[in-house]
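A.B. asks: Fold the following and give me the result.
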Amino acid sequence: MCRSLEHLPITCLERAKELKARFGSFLLKQELNIMGHSQKADKLTLEDRQKWSFHELLAHKDGLCAFTSFLSSEYSEENIAFYLACEDYRNTKSSSKLRVKARKIYEEFICSDAPREVNLDHETRSITLKNMEQPTLSCFSLAQSKIYTLMEKDCYPRFLKSTVYQEFIAQHVG
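C.D. replies: Next comes the predicted model:
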């Protein structure tokens, strides 16, 4: 289902609507507050934005939106979708929902024929499958950590050099 880049949504709001439709229950809450950080909608200085760590970028709704758009342009948005699904899973309050959510995440992102399979080594997949026998809030921690590191070390440096990031900086500097 490859699309050309000119068909990508123009605004973050349009992108968020598309992601909500595609990711269903895995997508962020309206407040984009699943990581336990308050979301700042205020404008930051260029210097502040350029000093952002990867973690800070993900904790900011506009930063997350820009990074997600970048991953989409590289056809690798399954990484951020998986990371966010794991964050949502870890914030599950009802233990009765853990098994269902765990199975959904596993089938969507981890099993070998998953529609949006993330790039995990065999050992991590095996450990995660074993964790699925008795799902706990931490059963995806290793896999999530691997994908986070992949995005931080590989995708994030490319994002910082991308036109998506340059446009983001131009639009959001106060």
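A.B. asks: contacts, neighbours, all on C-alpha from now
C.D. replies: Noted.
A.B. asks: center of this structure, which residue is that?
C.D. replies: For the chain, the residue sitting closest to the mean C-alpha position, by Cα atoms, centre = their mean, is residue 80 at 2.2 Å.
A.B. asks: Not counting sequence-adjacent ones, nearest residue to that one?
C.D. replies: In space, residue 80 comes closest to residue 68 once its chain neighbours are excluded; the distance is 6.8 Å by Cα to Cα, 6 or more residues apart in numbering.
A.B. asks: Quick check: which element contains the one you found?
C.D. replies: Under the criterion of DSSP states H and E, residue 68 resides in helix 61-73.
A.B. asks: One more sequence to fold, the one below, so I can look at both together:
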Amino acid sequence: MCRSLEHLPIACLERAKELKARFGSFLLKQELNIMGHSQKNDKLTPADRQKWSFHELLAHKEGLCAFTTFLASEYSEENIAFYLACEDYRNTKSSSKLCAKARKIYEEFIASDAPKEVNLDHETRNIILKNMEQPTLSCFNLAQSKIYTLMEKDCYPRFLKSTVYQELITQLVG
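C.D. replies: As a prediction, this is how the structure comes out:
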């Protein structure tokens, strides 16, 4: 595995970033189908898309995919992946599956050196660790809320200025 990318030409890095964003969007669509994430798939006009709040963006399949593509281009798609994993977890009907799902989320997103570690403060991590002793449907609520706020206040404004968003709002509605 390459540890340093400084020696690569800028064009190669930009192409790699673009490919990662494209594949990330494809993989997200597959992941959403597997998880059964319910979203609106309404036909929207560009004007409708321009009025989206952050919450509305996440509620529409094309908005979520575009935002995920943008996050992938910024190498921060773990935030939306964590948010969606928490949504799926909260909709778990079987109490017997809670513990295994909670452990999976913890190991993938919360644990130090997790493969998709999200940026959470020490106190929030400790609360989650304590919640892991007896997982409930709300054990990730605080962390999910913090990541949602981070995306809304930090990533979403940059997304609105991105080419990904500009392409989304100017797409012809088919």
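A.B. asks: Kindly provide the TM-score of these chains.
C.D. replies: After superposition, the two chains reach a TM-score of 0.79 (sequence alignment, normalised by the length of the first structure), with 174 aligned residues with a Cα RMSD of 5.7 Å.
A.B. asks: circling back to that earlier point, the residue nearest to residue 80 of the first structure: neighbour count?
C.D. replies: Neighbours of residue 68 of the first structure under the rule other Cα atoms under 10 Å: 25.
A.B. asks: in terms of contact, does the residue nearest to the centre of the first structure touch residue 66 like I think?
C.D. replies: No. Taking Cα atoms under 8 Å as the definition, residue 80 of the first structure is not a contact partner of residue 66, at 11.6 Å.
A.B. asks: Quick check: which element contains the residue nearest to the centre of the first structure?
C.D. replies: Take DSSP H and E as the rule and residue 80 of the first structure turns out to sit in helix 78-90.
A.B. asks: so what does the longest helix belonging to the second structure touch, helix or strand wise?
C.D. replies: With DSSP state H applied, the helix covering the greatest number of residues in the second structure is identified as helix 10-35. Using 3 or more Cα pairs under 8 Å, 6 or more residues apart in numbering; DSSP states H and E as the contact definition, the elements that helix 10-35 of the second structure packs against are helix 61-73.
A.B. asks: who does the helix it packs on touch, helix- and strand-wise?
C.D. replies: With contacts defined as 3+ Cα pairs under 8 Å, 6+ apart, helix 61-73 of the second structure has these neighbours: helix 10-35, helix 54-59, helix 156-160, helix 163-170.
A.B. asks: after superposition, how close is the second one to the first structure?
C.D. replies: With the two structures superposed, helix 54-59 of the second structure lies on average 0.4 Å from its match in the first structure, counting by mean Cα distance after the TM-score superposition for the first structure.
A.B. asks: cool, the third one as well?
C.D. replies: In this overlay with the first structure, the average offset of helix 156-160 of the second structure from its partner residues is 0.4 Å by mean Cα distance after the TM-score superposition for the first structure.
A.B. asks: centre of the chain versus that helix, how much separation?
C.D. replies: 14 Å (Cα atoms, centre = their mean, to the nearest Å).
A.B. asks: Okay, buried residues for that helix please.
C.D. replies: By neighbour count with 16 or more other Cα atoms under 10 Å, helix 156-160 of the second structure contains the buried residues 156, 159.
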